[in-house]
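1. Sharing a model that was predicted from the sequence below.
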Amino acid sequence: MTRSSVAPSPLFLILLAVTVGGGVLSTLDQNVARTAGIVLLVLGGWAVSLCLHEFGHAYLAFRNGDYSVRHKGYLTLDIRRYTDPVLSLLLPLLLLAVGGIPLPGGAVWIDRHALRTRRGESFVSLAGPMANLVIGLLLIATVVLTNPPEGLAAGLSYLAYLQLFTFVLNILPIPGLDGFGVIEPYLSYQAREFGAKARPWAPFVLFALLIGVPLVGQAFSGAVLWIYQSLGGDITELFKGQAGFRFWEGRSPW
C-alpha cells in the first residue's frame, strides 16, 4: 500500500473543517450562532463519520486481499467515492435533519471473492460499525473529561448519540446491513442465497418500521439511549443538542 493511497482527500479535510467550525460557533453566547454551530457540527460530523465508516470497510478489505479498493479511491476518505448524490447522501441527510434517524449513507463495493478467509470477510463488515462505535465513545469521553462550553457539549453529545444509533442499526443481522455481513460467511448456502435475495429490500422494510411505526421507532431509540447512558453519555446535553439541531421545532434548549 502506498502512502498516497491513504492520504485524506481535500474534500474530507473541508468536511472536517466545517465540523470544527461548527464546534467553534457552538461555543458562542449568541443563540443563533450557537444553533447554527450545532447544525454544522452535527451534519459535518455525520459526513466525516460516513467517510470513516466506509474507509474502515475498504481498509480491512485491502488488508485481506481486495486490492481493487485502492484503485477505486476508497482509501482516500473522499465522500464522493462512497456515495450516490441523491440516494446515499441527500436522502440520508434529509432524514437525519427531519426525523433524526441517521440512515446508512455510503457504500463501498468489495470483491468478496478476493478476500482470503471467512474471518477476513467478517472483519470487513464489522469495521464500519466499529468506526461509529469508536467515534461515539470518543465524543462521550470528550464531553465527560473536558467539560466543554454548553453549546459544544450539546452538539457533541447529540452527535455521539447518532453514532451509537448508527452502530446499533448497522450491526443488526439483517440482509443489506453490516451485521448480516459479519455472520454471512458462516451461514449455509441456502441462508446466503436468501440473504442475497432479501438484500435489496430488507433494509427499507426496517427503515419503514422505524419511521412509520411509532412503537418500533421509540423502542429502538430507547435501546440506543440506554446504551448511550450506560457508556457515560449526558442525557441532558443530548436533548439540548437534539433541540438545537432541530431548531425549527421551536424547542429552545437555552
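-> Ah, there it is.
2. Could you use CA atoms for every contact and neighbour count after this?
-> Fine.
3. now the longest helix seen in the chain: how far from the chain's centre is it?
-> In the chain, assigned by DSSP state H, the helix with the most residues is helix 31-63. Distance, stretch centre to chain centre, for helix 31-63: 7 Å (Cα atoms, centre = their mean, to the nearest Å).
4. Over to stretch 221-241?
-> 16 Å.
5. what comes up buried for that stretch?
-> 221, 224-225, 227-228, 233-235, 237-241 (16 or more other Cα atoms under 10 Å).
6. Distance to Phe207 and secondary structure for those residues - can I get that in JSON lines?
-> Below are those laid out as JSON lines (distance: Cα to Cα, whole Å; DSSP: H, G, I helix; E, B strand; the rest coil):
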{"residue": "Ser221", "distance to Phe207": "13", "secondary structure": "helix"}
{"residue": "Val224", "distance to Phe207": "16", "secondary structure": "helix"}
{"residue": "Leu225", "distance to Phe207": "18", "secondary structure": "helix"}
{"residue": "Ile227", "distance to Phe207": "20", "secondary structure": "helix"}
{"residue": "Tyr228", "distance to Phe207": "21", "secondary structure": "helix"}
{"residue": "Gly233", "distance to Phe207": "25", "secondary structure": "coil"}
{"residue": "Asp234", "distance to Phe207": "27", "secondary structure": "coil"}
{"residue": "Ile235", "distance to Phe207": "25", "secondary structure": "helix"}
{"residue": "Glu237", "distance to Phe207": "26", "secondary structure": "helix"}
{"residue": "Leu238", "distance to Phe207": "23", "secondary structure": "helix"}
{"residue": "Phe239", "distance to Phe207": "23", "secondary structure": "helix"}
{"residue": "Lys240", "distance to Phe207": "25", "secondary structure": "helix"}
{"residue": "Gly241", "distance to Phe207": "23", "secondary structure": "helix"}
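7. try it against this one:
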Amino acid sequence: MTTAASRRSDRRISPVFLGIVAVMAVTGWATWTGFAEEPGVAVFLFVTAAWVVSLCLHEYAHARTALHSGDISIGAKGYLTLNPLKYTHALLSIVLPVIFVIMGGIGLPGGAVFIERNRIQGRWKHSLISAAGPLTNVLFAVVCTAPFWLHALDGVPGAFRFALAFLALLQVTAAILNFLPVPGLDGYGVIEPWLSYDIRRQVEPFAPFGLLAVFAVLWIPSVNTTFFDAIHSILNGLGITDYQTFCGQDLYRFWRGTDPYCVVTR
C-alpha cells in the first residue's frame, strides 16, 4: 500500500545526486579561485560533474512531466530522486555520454527512464514528456551562456570562463541532438504520437540503434564540420567565441597538455 511516507521517500533527493552536486560546487570553486595547482584537473572535474548533473535533470524532467501526465508509477521507480543509478540504462544514460565528452567534446544524449505510456492519454502529453528533457538542456545552456550575453564577465577568472564556454557547448549540442527526429531520441518521441500506427510499427525496430547511428554519422568529417560550424554559430550569437570553447576543451583534456594559445588569466 502506498503511504504518504513512501511517497515522500520516492521524491527525496538522492545522496548520490547531492554528492555529484557537491563535487561540482567544490571543483567549480577550485576552478574559480585557482586553488588547484593544475587548472585542467579542476576544470575536468567541474565540467564532468556539471554535465552529469544536467543529465540527471534531463531525465528528471521526463519523469516529472510523465508523473503529472498520468504515469503514477514513476515515483516507485526512483526517477524523482535524481539518482542516476535508478535509470533503466545507467551505462547509456551516464557512462557513455561522459565517454563521448572525453573522446570528442560532444554532448551526446543517452537513454534512461522507462515511462508507462499506456497510462497517459493525449498526444500532446506524450510529446511534452519527450520534449521536457532537451528543454532542460536548453535551460542549462541559457544559464551557462548568461554571463557572456549579459556581458557580465568582469572579474570572472579565465579558467572558469573557459569551463563555462565548454559546458555551454555540451548543452547546446545535447539539446540539438536530442531534438533530432531520429528513432530512439527525444525528437522522434515528440513527433511519434502524431504518426500513423503503421509508420510507428515499421520504425520501432530501429529505435535501439538511433543513438549509435547519430554517433556514426558525426564521425563523417564533412558532417562533423558542418555540425560544429552550426554549433559555434549559435554560441557566437550568445557571446561565446571559438577561442573560449577551444580553450575550455583544451583545459578539460588536461592529460594532453595545455595549448600555449590558451593563456589562463585571472
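-> Nice, thanks for sending it over. Here the structure is a predicted model, which means the values were calculated and not measured.
8. Reformat the buried residues of stretch 221-241 of the first structure as a markdown table; add distance to Pro149 of the first structure.
-> Formatted as a markdown table, those follow (distance: Cα to Cα, whole Å):
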| residue | distance to Pro149 of the first structure |
| --- | --- |
| Ser221 | 26 |
| Val224 | 25 |
| Leu225 | 23 |
| Ile227 | 24 |
| Tyr228 | 20 |
| Gly233 | 16 |
| Asp234 | 14 |
| Ile235 | 16 |
| Glu237 | 11 |
| Leu238 | 14 |
| Phe239 | 15 |
| Lys240 | 13 |
| Gly241 | 12 |
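9. Name the next helix or strand downstream of the longest helix of the first structure, please.
-> Scanning forward in sequence from helix 31-63 of the first structure by DSSP states H and E, the next helix or strand is helix 68-71.
10. and that next one, what does it pack onto?
-> With contacts defined as 3 or more Cα pairs under 8 Å, 6 or more residues apart in numbering; DSSP states H and E, the packing partners of helix 68-71 of the first structure are helix 31-63.
11. Quick one: residues contacting the aligned partner of Asn178 of the second structure in the first structure.
-> Under the alignment (TM-score structural alignment), Asn178 of the second structure maps onto Asn170 of the first structure. Asn170 of the first structure makes contacts with 104, 129, 177-179, as judged by Cα atoms under 8 Å, 6 or more residues apart in numbering.
12. In helices, which of those appear?
-> If you go by DSSP H, these have 129, 178-179 in helices.
13. what would these look like in a markdown table with distance to Leu93 of the first structure and neighbour count?
-> A markdown table is the format used below for these (distance: Cα to Cα, whole Å; neighbours: other Cα atoms under 10 Å):
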| residue | distance to Leu93 of the first structure | neighbour count |
| --- | --- | --- |
| Pro129 | 18 | 26 |
| Asp178 | 20 | 25 |
| Gly179 | 22 | 21 |
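14. State the distance from Val168 of the first structure to Val224 of the first structure.
-> Distance, Val168 of the first structure to Val224 of the first structure, using Cα to Cα, to the nearest Å: 7 Å.
15. of all the buried residues of stretch 221-241 of the first structure, which comes closest to Leu11 of the first structure?
-> Leu11 of the first structure has its nearest neighbour among these in Gly241, at 25.9 Å by Cα to Cα.
16. Map that closest one onto the second structure.
-> Aligned partner of Gly241 of the first structure by TM-score structural alignment: Gly248.
17. check contacts around the nearest residue to its match once chain neighbours are set aside.
-> Nearest residue to Gly248 of the second structure, sequence neighbours excluded (Cα to Cα, 6 or more residues apart in numbering): Phe162, at 4.1 Å. Contacts for Phe162 of the second structure were tallied using Cα under 8 Å, 6+ apart; they are 244-245, 247-249, 251.
18. what does Phe162 of the second structure align to in the first structure?
-> In the first structure, Phe162 of the second structure lands on Ala154 (TM-score structural alignment).
19. tell me which element that match is part of?
-> For Ala154 of the first structure, the host element (DSSP H and E) is helix 150-171.
20. how much distance is there from that helix to the middle of the chain?
-> For helix 150-171 of the first structure, the distance to the chain centre is 9 Å (Cα atoms, centre = their mean).
21. superposed on the second structure, where does that helix end up, distance-wise?
-> Superposed on the second structure, helix 150-171 of the first structure shows a mean distance to its aligned partners of 0.6 Å (mean Cα distance after the TM-score superposition for the first structure).
22. repeat for stretch 91-99 of the first structure
-> Following superposition, stretch 91-99 of the first structure is found to deviate from the second structure by 1.8 Å on average (mean Cα distance after the TM-score superposition for the first structure).
23. Could you give the residue range in the second structure aligned to that stretch?
-> Counting by TM-score structural alignment, stretch 91-99 of the first structure lines up with residues 96-104 of the second structure.
24. Now do the same contact list for the counterpart of Ala202 of the first structure in the second structure.
-> Aligning on TM-score structural alignment places Ala202 of the first structure opposite Gly210 in the second structure. Listed by Cα under 8 Å, 6+ apart, the contact set of Gly210 of the second structure reads 182-185.
25. at 10 Å what do you get?
-> 181-185, 188, 216 (Cα atoms under 10 Å, 6 or more residues apart in numbering).
26. Please, which helix or strand holds it?
-> If you go by DSSP H and E, Gly210 of the second structure is part of helix 210-218.
27. now Val101 of the second structure
-> Assigned by DSSP H and E, Val101 of the second structure belongs to helix 96-104.
28. what comes up buried for that helix?
-> For helix 96-104 of the second structure, burial by neighbour count (16+ other Cα under 10 Å) applies to 97-98, 101-102.
29. Need the residues you listed in JSON lines (columns: distance to Val138 of the second structure).
-> Formatted as JSON lines, the buried residues of helix 96-104 of the second structure follow (distance: Cα to Cα, whole Å):
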{"residue": "Pro97", "distance to Val138 of the second structure": "17"}
{"residue": "Val98", "distance to Val138 of the second structure": "18"}
{"residue": "Val101", "distance to Val138 of the second structure": "18"}
{"residue": "Ile102", "distance to Val138 of the second structure": "21"}
